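>>> Okay, sequence plus prediction incoming.
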Amino acid sequence: MPETPPKPRLRRDIDENLKRVYEDALSLEVPDRFKDLLAQLKSAEAARKAEGGQ
């Protein structure tokens, strides 16, 4: 049985809710643990490059 396309209002409501969730996620601060992990990765990459690796 073929699916019927969502009704325009339902589609608009879904779009608005997805945008709201996305914007909320963007406003969250990156946890310190993630920042620490990123710093460790950058440090390891810099050390590898300094040793002549790529």
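Received it, and whenever you're ready, just let me know what you need.

>>> okay, CA-based contacts and neighbour counts for the rest of this
Noted.

>>> tally of neighbours for Ala50?
10 (other Cα atoms under 10 Å).

>>> Just the helices from this protein, written as ranges.
Ranges of helices within the chain are 8-27, 32-50, based on DSSP state H.

>>> if I pick Asp24, what's in contact with it?
Under the criterion of Cα atoms under 8 Å, 6 or more residues apart in numbering, Asp24 has no neighbours.

>>> so how far is stretch 5-24 from its chain's centroid?
Mean C-alpha position of stretch 5-24 versus that of the full chain (Cα atoms, centre = their mean, to the nearest Å) differs by 19 Å.

>>> And here is the other one:
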Amino acid sequence: MQSGGKNNRESVIDENLKRVFDEALEEGVPDRFKDLLDQLKKQDEEQDKRS
């Protein structure tokens, strides 16, 4: 009986982790991070031009 309870618990945990992960993927990247990435790309381009 104990192993059945453990398997059920693990199954519930797996389902919850998958749900949370899927929700995080659906949120996407916040605008402030996109802006930061754009700034970093511009800095890299400027450094490449100088080299």
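In hand now; what should we look at? Predicted model only: the values in this text are computed from it and were never measured.

>>> If you count neighbours, what's buried in stretch 27-43 of structure 2?
Buried residues in stretch 27-43 of structure 2, counted by 16 or more other Cα atoms under 10 Å: none are found.

>>> go on, stretch 16-29 of structure 1?
Judged by neighbour count (16+ other Cα under 10 Å), stretch 16-29 of structure 1 contains no buried residues.

>>> In structure 2, what stretch matches it?
Mapped onto structure 2 using TM-score structural alignment, stretch 16-29 of structure 1 spans residues 15-28.

>>> what's the average distance of stretch 8-18 of structure 2 to structure 1?
Compared with structure 1 after fitting, stretch 8-18 of structure 2 deviates on average by 0.5 Å (mean Cα distance after the TM-score superposition for structure 1).

>>> any residues touching that stretch, and which ones?
Stretch 8-18 of structure 2 has contacts (Cα under 8 Å, 6+ apart) with no other residue.

>>> rerun at 10 Å
Here stretch 8-18 of structure 2 makes contact (Cα atoms under 10 Å, 6 or more residues apart in numbering) with Gln2, Ser3, Gly4, Gly5, Lys6, Asn7, Arg19, Phe21, Asp22, Glu23, Ala24.
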